[in-house]
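1. Here's a sequence, model it:
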Amino acid sequence: EFGVMAPTTWRLADLFAKHAFLLNGLGWGGMPRHTVQSDLDAGRLVELAIEDIPSGGLALPMSAVYRASDPPGPAGRWMIERLAMCPKQMGGKDAIDPVCR
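-> Now for the predicted structure:
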């Protein structure tokens, strides 16, 4: 329900389905900018200005939780380290790294 501002909503299984809905005019919704940038540039989608929501969207807080007795392996540690870098890279709404969006 993060960022939901409507009394009725569609529930979709993945961003590909949501993207298809948006492109076909079935409502509005938030998407990671890097997934829709070409659609914005081509005019297939438009960015809506929503009161109390900053341009560029909201930050989504994330946490990594695991049992101390069973810590993550190399890939899990890499992912946690990568996510921990995001706040430093964001520095504002003009972040360069799409992984942190």
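
2. use CA for all of it now, contacts and neighbours both
-> Noted.

3. any idea whether residue 81 is helix, strand or coil?
-> helix (DSSP: H, G, I helix; E, B strand; the rest coil).

4. Tell me how many other residues crowd residue 18.
-> Residues lying near residue 18 (other Cα atoms under 10 Å) number 20.

5. Here is a second sequence; please produce its structure as well for comparison:
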Amino acid sequence: MTPHVMKRDGCKVPFKSERIKEAILRAAKAAEVDDADYCATVAAVVSEQMQGRNQVDINEIQTAVENQLMSGPYKQLARAYIEYRHDRDIEREKNAVA
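-> Okay, here's the model as predicted:
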């Protein structure tokens, strides 16, 4: 069973593991980590963790990615992913106030 993702705005969308991989690859590029296989492996592990559930919250997915990255060999990649997530959270808050 493929879960649905509950986004921040409350809408539900089908879970797509490619989106996780793309986000990790963007962070890897920012951190100058050239290991697409590792990024794909992290995405696959997180995707597997989400399977069998009806619905997952976007924050659960992001936290699972962070945990996998922090336990891996590229600490700078984990940092880039976490910083990007933090920056996006701040941007969302600014837009919500405006």
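
6. Provide the TM-score value for the superposition.
-> TM-score of the superposed chains, computed with TM-score structural alignment, normalised by the length of the second structure, equals 0.29; 47 aligned residues with a Cα RMSD of 4.3 Å.

7. which residues in the second structure form strands?
-> Secondary structure of the second structure (DSSP state E): strands located at 4-6, 12-14, 55-57.

8. Could you look over these and pick the most buried one?
-> When the strands of the second structure are scored by mean count of other Cα atoms under 10 Å, the highest mean neighbour count falls to strand 4-6 (a mean of 20).

9. from the chain's centre, how far out does it sit?
-> Distance, stretch centre to chain centre, for strand 4-6 of the second structure: 13 Å (Cα atoms, centre = their mean, to the nearest Å).

10. Could you do stretch 81-95 of the second structure as well?
-> For stretch 81-95 of the second structure, the distance to the chain centre is 13 Å (Cα atoms, centre = their mean).

11. Can you give me the buried ones in that stretch?
-> For stretch 81-95 of the second structure, the neighbour count (16 or more other Cα atoms under 10 Å) marks 81-82, 84-85 as buried.

12. What lies in contact with the top helix by length along the second structure?
-> Scanning the second structure for the longest helix, with DSSP state H as the assignment, gives helix 75-97. Residues outside helix 75-97 of the second structure that contact it (Cα atoms under 8 Å, 6 or more residues apart in numbering) are 23-24, 27-28, 30-31, 33, 66, 69-70.

13. Looking at these, which are in helices?
-> 23-24, 27-28, 30, 66, 69-70.

14. All good on my end, thank you.
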